[in-house]
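*Asks:* coords below, sequence missing:
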């Protein structure tokens, strides 16, 4: 239902913009440029898979590239159909690591949590710089300034809660055992928390690996800005890469508010407003938002759907052959 509401928001934005100009702009991008953008997105997916493999290796667990790809495709599919907080995708990843790769619940949760923290810390740093630049340099309405600040506070709070829950984990234990329902499963919870703690300690102590993950995280987020800037150049608009990057991060920041699946509607609307603040018309802004959204959301969503669907068909045929 939420997915359809998100699509309705995008359609409404299209109707409010110059529909004919938007469609002409989208068509003017050309298949070659769309393919280049999709290749950049595939490179992004590849780097994320490498990061997952390295995190698993750092705690002494084995994950092949195909395993990381399988997990990411499942996670992407589920997070694409749930609100933008992406809890559904993270849960799917934990379940995959447990059922398919044999990770304990503590190990799987630690790997997923650590990767999420790394990604969000890198994103938060880039968003903070972008936010300061926009609030100081670019003239925006008070309403939109408030939305940007609220979005930043939401993301900051989310990251802070995750980090603090790791730092003050022992105090959290005492709170957990006060809950009667959880007290019945005290042994399982202790085992989970022990495995979780051990994995996190291994990941934090490895300084060189931590730096590697931060660098990879920044490269991954930089590729998102590169895609935006590439679309801007193809459409003949003249803004600096730094401006395109700032708009990209602030748009994703607003899109992370858990309103609609993948931030549909809020993503497109935010990008149009931010692009208009640097002199790009709403129709061109809509083209940029649609193409970027297709490459980073719909293309990946379709890719994950096709991947999982193909795997399911192959599995069914194998089962039928054994009967």
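*Replies:* Arrived safely. Fair warning: this is a prediction, and the values are worked out from it, not measured in the lab.
*Asks:* switch to C-alpha atoms for all contacts and neighbour counts from now on
*Replies:* Will do.
*Asks:* residue 73 contacts residue 306, correct?
*Replies:* No. Between residue 73 and residue 306 there is no contact, the gap being 9.6 Å when judged by Cα atoms under 8 Å.
*Asks:* so for these two, which sits in the more crowded spot?
*Replies:* residue 73 (25 against 13; other Cα atoms under 10 Å).
*Asks:* residue contacts, that one?
*Replies:* Shown in contact with residue 73 (Cα atoms under 8 Å, 6 or more residues apart in numbering): 303-305, 307-308.
*Asks:* can you pull out the strands in this structure?
*Replies:* Under the criterion DSSP state E, the chain carries no strands.
*Asks:* next, work out how far apart the residue most central in space within it and residue 54 are.
*Replies:* Centre of the chain computed as the mean C-alpha position; nearest residue by Cα atoms, centre = their mean is residue 86, 7.7 Å away. Here the distance between residue 86 and residue 54 works out to 22 Å (Cα to Cα, to the nearest Å).
*Asks:* residue 98 now?
*Replies:* Distance from residue 98 to residue 54, counting by Cα to Cα: 18 Å.
*Asks:* one more structure, for comparison:
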């Protein structure tokens, strides 16, 4: 019953986000918005979608590089499909890029043969490699924007929140060995650990495994570089959308709009950062000199390519895994 209520709540949140976005389009003018967005033809839409899928593939490569030394059965294609399934869960849950990790761990266990503990360690490490470059890029973006644009206060709040989360995660990783050396946990670690011994032990061992991965300088450099490349493609996609719609926008404004929008969208309000992403991007683009309808068209079309189309594709992948699971259950009876 609880799961049904949670599922209904997620659907309601998605519908609410769609209604708000539809209201924004209606307020600006449906005809005007459609005329602006008609610049994205079907071939261009397909090309931009393939670019987005390529970005998702690079993201899945971080998981693959972390897993290949531990499991010989894992393949890049299987990791990519599992990442897509995780993307679906992540898109329908209001979370700081964490919603799909449980799904990934569950499916990776089946494909790799690794334990939940090992996979949790890999998941923690992957988030470190993925979020640290974003945090650094966001810091540079905010500093640059401070001298160029007037950013909404929520952007600074979101950055502070993400910074605190990353600091706590790093503290958890690099203080894990303190108990082994001194027999005592760090005071902050004691407060954030789960109360039960089993959960505390599981988290401690998983964090230790993640810390070993993160401390490997050669592997870390490769994965940080890969994550940086992934994030570098994000403003490129927004710039291409603006260009194909016929707008000449400063690359600096595009970069600021992109990363501040993703930063604010990580606040766990609505699934996938609905509304918060679009609203922040529109505000920044308007501050950068774009007209409101033009900025809204860029933000909404960007979300179609980076969120809605991947959401539909990842839903199909998720249904495939569900059907595969059902077939295995039936055959085992």
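*Replies:* Received, thanks. It should be emphasised that the depicted structure is a prediction, and the values quoted were computed from it without experimental measurement.
*Asks:* on that earlier part again, the residue nearest to the centre of the first structure reaches residue 79, doesn't it?
*Replies:* Yes. Counting by Cα under 8 Å, residue 79 is a contact partner of residue 86 of the first structure at 4.8 Å.
*Asks:* shared neighbours of those two, which are they?
*Replies:* Residues within reach of residue 86 of the first structure and of residue 79 at once, by Cα under 8 Å, 6+ apart, are residue 262.
*Asks:* ok, the nearest residue to residue 206 of the second structure once chain neighbours are set aside to residue 225 of the second structure distance?
*Replies:* Taking Cα to Cα, 6 or more residues apart in numbering as the measure, residue 206 of the second structure lies nearest to residue 121, with 4.3 Å between them; neighbours along the chain are not counted. Relative to residue 225 of the second structure, residue 121 of the second structure is positioned 20 Å away (Cα to Cα).
*Asks:* which one's more surrounded, those two?
*Replies:* Between residue 121 of the second structure and residue 225, counting by other Cα under 10 Å, residue 121 is the more crowded of the two (26 against 15).
*Asks:* what lines up with that one in the first structure?
*Replies:* Residue 121 of the second structure maps onto residue 110 of the first structure when the alignment is built from TM-score structural alignment.
*Asks:* pretty sure its match contacts residue 196?
*Replies:* Yes. Counting by Cα under 8 Å, residue 110 of the first structure touches residue 196, with 5.3 Å between them.
*Asks:* that older thread, got CSV for the contacts of residue 73 of the first structure, with distance to residue 285 of the first structure too?
*Replies:* Written out in CSV, the entries for the contacts of residue 73 of the first structure read as follows (distance: Cα to Cα, whole Å):
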residue, distance to residue 285 of the first structure
303, 25
304, 27
305, 28
307, 31
308, 33
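*Asks:* so which of those residues wins on neighbours?
*Replies:* The most crowded member of the contacts of residue 73 of the first structure is residue 304, carrying 22 neighbours; neighbours defined as other Cα under 10 Å.
*Asks:* look up how far residue 310 of the first structure lies from it.
*Replies:* Counting by Cα to Cα, the gap between residue 304 of the first structure and residue 310 of the first structure amounts to 10 Å.
*Asks:* residue 238 of the first structure now?
*Replies:* The gap separating residue 238 of the first structure from residue 310 of the first structure is 42 Å, by Cα to Cα.
*Asks:* now do the longest helix along the first structure: which elements does it pack against?
*Replies:* The residue-count maximum for a helix in the first structure (DSSP state H) belongs to helix 105-137. For helix 105-137 of the first structure, the helices and strands in contact under the criterion 3 or more Cα pairs under 8 Å, 6 or more residues apart in numbering; DSSP states H and E are helix 31-58, helix 87-99, helix 142-167, helix 186-205, helix 207-234, helix 241-255.
*Asks:* corresponding residue for residue 137 of the first structure in the second structure?
*Replies:* Across the alignment, which pairs residues by TM-score structural alignment, residue 137 of the first structure is matched by residue 148 of the second structure.
*Asks:* what sits against its match?
*Replies:* Neighbour list for residue 148 of the second structure: empty [criterion: Cα under 8 Å, 6+ apart].
*Asks:* show me what contacts the residue nearest to the centre of the first structure?
*Replies:* If a contact means Cα under 8 Å, 6+ apart, then residue 86 of the first structure has 79-80, 262 as its contacts.
*Asks:* mind redoing it with 10 Å?
*Replies:* 75-76, 78-80, 256, 258, 261-262 (Cα atoms under 10 Å, 6 or more residues apart in numbering).
*Asks:* to which residue of the second structure is residue 51 of the first structure aligned?
*Replies:* Under the alignment (TM-score structural alignment), residue 51 of the first structure pairs with residue 62 of the second structure.
*Asks:* distance of its match from residue 220 of the second structure?
*Replies:* Using Cα to Cα, one obtains 10 Å as the distance from residue 62 of the second structure to residue 220 of the second structure.
*Asks:* the more surrounded of the two?
*Replies:* Between residue 62 of the second structure and residue 220, counting by other Cα under 10 Å, residue 62 is the more crowded of the two (22 against 16).
*Asks:* the more buried one touches residue 221, doesn't it?
*Replies:* No. Counting by Cα atoms under 10 Å, residue 62 of the second structure stays clear of residue 221, with 11.8 Å between them.
*Asks:* now do the shared contacts for residue 110 and residue 196 of the first structure.
*Replies:* Each of 104, 166 lies in contact with both residue 110 of the first structure and residue 196 under the rule Cα under 10 Å, 6+ apart.
*Asks:* ok so, going back, take the contacts of residue 73 of the first structure and keep only those in helices.
*Replies:* For these, the ones inside helices are 303-305, 307-308, with DSSP H as the criterion.
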